[in-house]
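A.B. asks: Structure for the following, please:
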Amino acid sequence: MVKSISYPAQARALLALGLPLIGSNIAQMALHVADTVMVGRYGTVELAAVVIGSSTFFVVFILGSGFAQAVMPMVASSLARGDEVQVRRDTRMGLWLSIGFALLTVPFFWWSGRLLHAVGQEPRVAELGQDYLRIAGLGMLPALVVVALRSLLSALERAGVVLWATLAGVLLNIFLNWLLIFGNWGAPELGVKGAAIASVATQFLMMGLLALYASFHHELRRFHLFVRFWRPDGTVLRQVFRLGWPIGLTGLFESGLFEAAAIMMGWIGAVELASHGIALQLAAITFMVHLGLSNAATVRAGRAFGMGDVEGLRDGARVAIVMSTGFAMATVIVFLAFPGLLIGLFLDPANPQGGEIIAYATGLLAVAALFQMADSAQVMALGLLRGIHDTRVPMIIASVSYWLIGIPVSYILAFRLGMGGIGLWLGLVVGLVVAAVLLMLRFWRWRGSEVQPA
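C.D. replies: Reported below is the predicted structural model:
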């Protein structure tokens, strides 16, 4: 029988892994914030186009990232069993599936303007959104490879290198944005196209840094990750696929909830959509902390699952949930106390519509404070369930919570009851609360013998 460690030891282990992951998540988010801030200083219509374009990219990225994310719990469990060959097999097939998905997305991004028109975006916003996506879509392959390598390195508890690679990407992204959006130092003034080029270059830099580390670090060479990479492994490919596709769809259902909100906000107006983008960016920054803790909980749960340590798994879950809840409570206070200061960071003081955006986004940020607790709970439950290789039922829970409850409630409150953007965001709160409750019940009702490794 495996002896469980104490709560303080669980907390130290979780933080040792979680802090670099939180840092890398925030740094990754900084890439998107940089685009929003710098394009926001370029123009309101351009900001709306990047908001809708980057949201569309993110939805597709989330769907494809399920295979890469499946690498994390699979590698963690393989390591717990001492099976290093399986670590290589899991990671390689996660990379195979990620690369294949990325190649399939190229036509979608190239003709994305028709989709943006079809969902009711203003013609100029849709045109600029397509310009952005035709370039940014080329970054899908390196972006997914980064997730797969990040999953491997996190499971190996080497998340620090992910943080440093992401920070390097942030610096490159900011510099290229400054150079290409505004045409500084004699570079062409490309606007939204410049932001897209910067994003693609950043993703390739991060992929290269992580691939070099995973290949040549003296303690990781034993995995021979890229040796005869072209050789297929049908058994493991199917295992990664079975565990990964529900993860991707679960992420799609959640991100699709916010994408649908962005589309509906676009029906209201460009100022409202820009306000939505800023408020959502602020909420997403705080979410990165919960996501980092959730990723760390996945690794810790995956290792406990691989060793058959059910008691240690539950103890680690309690620690992770307490940490995430504490941060959510602090976020509520900040959002309610300093809305104008936070929103103003994203706007040029000379923007003639800045006052309208700040006023509208302040109301949205107040609603965002409401769903902090629910959002932290649902992502933590998902991370713990993935650690025990349980992904299909959570996918169903997400689909019901977000699409059969959250989106209809948002539409009814916003348009049928005339509550506008505030009502739209209140619908998001309802969907997140339902998901949090059902996912937490799913995890705590698990008895240790109901789910088998993929």
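A.B. asks: hey, let's count contacts and neighbours off CA atoms from now on
C.D. replies: OK.
A.B. asks: can you pull out the helices in the stretch 151-300 of the chain?
C.D. replies: 159-182, 192-216, 234-268, 270-307 (DSSP state H, counting those that start in this stretch).
A.B. asks: by contact count, what packs against the second one?
C.D. replies: Read it as helix 192-216. helix 7-40, helix 44-80, helix 123-136, helix 140-155, helix 159-182 (3 or more Cα pairs under 8 Å, 6 or more residues apart in numbering; DSSP states H and E).
A.B. asks: ok, back up a step: highest mean neighbour count out of the helices of the stretch 151-300 of the chain?
C.D. replies: helix 270-307 (a mean of 25; mean count of other Cα atoms under 10 Å).
A.B. asks: Could you point out the helix or strand that follows it?
C.D. replies: Note on helix 270-307: by DSSP states H and E, the next helix or strand toward the C-terminus is helix 310-337.
A.B. asks: another one to check against the first:
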Amino acid sequence: MLALAWPLALTNLSQIALLLTDTLYLGRLGEVPLAAATLGGNLYFITLSLPFGLAFAATAMLAQEKGHVRHHVREMRRTFRQALWLGVLGFVPIGLLLWHGGAILLASGQEPALAQEAERFLRAILWGVLPFYGFMLLRGFLSALQRPQMALWVSLAAIGLNALLGYVFIAGGFGAPQLGTLGAGLSSAGSNLFMCVALAVLMSRDRRIARFRLAGRFWRTDLRRMAEIVRVGLPITGTMLLEIGVFSGTALVMGWFGSTAVAAHAVALQVASATFMVPMGVSQAATARVGLAAGALDRAGAQLAGWTAIGISVAFMAATAVMLLAVPGTIAALFLPPELAPTRELAALLLMVAGVFQLADGVQATAAGALRGLKDTRMPLLFAALGYWGLGLPFGLLMGFSAGMGPVGVWFGLAAGLAVVAVLMTLRWRRMSALPPEQLAARALAA
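C.D. replies: Predicted coordinates:
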């Protein structure tokens, strides 16, 4: 599990490093650019729930085909192509939403200046959506083959490229005009394009991967297989939409407290997202390992893969919880200059709350990944709806406004929602992984 998980986790961390680089540049320009990019970034990640759902569904199907189907080269190629077509089709509504992101933020009650600045960011970064989906799909294919290292090297190279682009476009380095939030969108979109193209080129030069001929006869469609990806992927999309949406909705709520709260929330969320990327990588490994075992009708192997992944996430997130609870002020100071002392103090408080929910966040993500390996995606959707929106956000609003705890109270609501989802996901995994072999076979062959 570790052999597959660590490259995936580092790849995920490299994605966060791209955002952290932009945050560091924008934080030096003031609260307004940082807050605007945060609001725009939250809307951007809401729209990414569809690409994530389709890519994760395709990864689960590819893993099961690798584990079970005799002619897996042909079947995996067909699944990859149909997933790619779905991503192209899904880009149309995503692009329209992001292009009009300023109007959406205004309708949510944000300040006009922040909404206008966020729109500049969104209209630049939207051109990186489709390349990012292509990268995720290629990475999922490599995960099913248990060869994730190639995606890791590309992601690490993208960090350096994004830092250079950010220095030029955001900070105005080398005599270039200082574009601020527009520059952040341009640098992120350029880095996403690089990752997709570079990974595709590297895969095409590998003989064992090139034999799949992923780009051959791209125009051919398989509606049955496409429908199966949608059937498995839409609940994943819904689950991620609910999870991303509750954090993005929290950012909008922070806007009601002012730009200081938004900026503090941005810093705390960036750090919490960075720590989350490790269990996210473990969950992706769990999807592949559980899917391979399920495809081979190996119930014991599927159980062992899932519980091992959950144990790894618990160990890692326990360590990050100690760090966030011990030195929150030091971490906040890395992002915010001394003249923003009130923002620093609030960010440190939010980081302590993030330390409280680290374990729950890691467990729910990894258990959901293990369930995806069994193509069990509908019940996790219901758990997310109940935990995040039925309990987490309402409780956070109650604590933040009625109880007078402000932004800290809103984050305590997030902690409560994550805890509920973690318990429900773990119980669901315990039940589904104990299915008799014949039922496991029925799920593996459902496509």
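A.B. asks: hmm, back to that, tell me which of the helices of the stretch 151-300 of structure 1 sits nearest to Leu15 of structure 1.
C.D. replies: Comparing those against Leu15 of structure 1 with Cα to Cα, the closest turns out to be helix 270-307 (7.9 Å).
A.B. asks: Quick one: map Leu141 of structure 1 onto structure 2.
C.D. replies: Counting by TM-score structural alignment, Leu141 of structure 1 corresponds to Leu130 in structure 2.
A.B. asks: from memory that match sits against Gly87, does it?
C.D. replies: Yes - in this structure, Leu130 of structure 2 is within contact of Gly87 by Cα atoms under 8 Å, at 7.1 Å.
A.B. asks: more crowded one of those two?
C.D. replies: Using other Cα atoms under 10 Å as the criterion, Leu130 of structure 2 and Gly87 rank with Leu130 on top: 25 against 22.
A.B. asks: residues in contact with that one?
C.D. replies: Gly87, Val88, Phe91 (Cα atoms under 8 Å, 6 or more residues apart in numbering).
A.B. asks: Counterpart of the first one over in structure 1?
C.D. replies: In structure 1, Gly87 of structure 2 lines up with Ser98, judged by TM-score structural alignment.
A.B. asks: is it true that its match touches Gly64?
C.D. replies: Yes - counting by Cα under 8 Å, Ser98 of structure 1 touches Gly64, with 6.5 Å between them.
A.B. asks: Quickly list what's touching both of those two.
C.D. replies: Leu144.
A.B. asks: Pick the one among the contacts of Leu130 of structure 2 closest to Leu138 of structure 2.
C.D. replies: Within those, the smallest distance to Leu138 of structure 2 is 12.3 Å, found for Gly87 (Cα to Cα).
A.B. asks: Against Pro131 of structure 2, how distant is that closest one?
C.D. replies: Applying Cα to Cα, to the nearest Å, the value for Gly87 of structure 2 to Pro131 of structure 2 is 10 Å.
A.B. asks: Also Leu214 of structure 2?
C.D. replies: 16 Å.
A.B. asks: What of Leu145 of structure 2?
C.D. replies: 21 Å.
A.B. asks: of these two, who's got more company?
C.D. replies: Pro131 (22 against 17).
A.B. asks: I'd guessed that one sits against Leu193; true?
C.D. replies: Yes - here Pro131 of structure 2 reaches Leu193: they are 5.1 Å apart, a contact under Cα under 8 Å.
A.B. asks: Skip the chain neighbours and tell me the closest residue to the most centrally placed residue in structure 2.
C.D. replies: With distances taken as Cα atoms, centre = their mean, Phe52 lies nearest the centre of structure 2, 7.2 Å away. The shortest distance from Phe52 of structure 2 to any non-neighbouring residue, by Cα to Cα, 6 or more residues apart in numbering, is to Thr237 (6.7 Å).
A.B. asks: what does Gln372 of structure 1 give?
C.D. replies: Nearest to Gln372 of structure 1 is Ala328, by Cα to Cα, 6+ apart, at 5.5 Å.
A.B. asks: What is the aligned counterpart of that neighbour in structure 2?
C.D. replies: Going residue by residue (TM-score structural alignment), Ala328 of structure 1 aligns to Met317.
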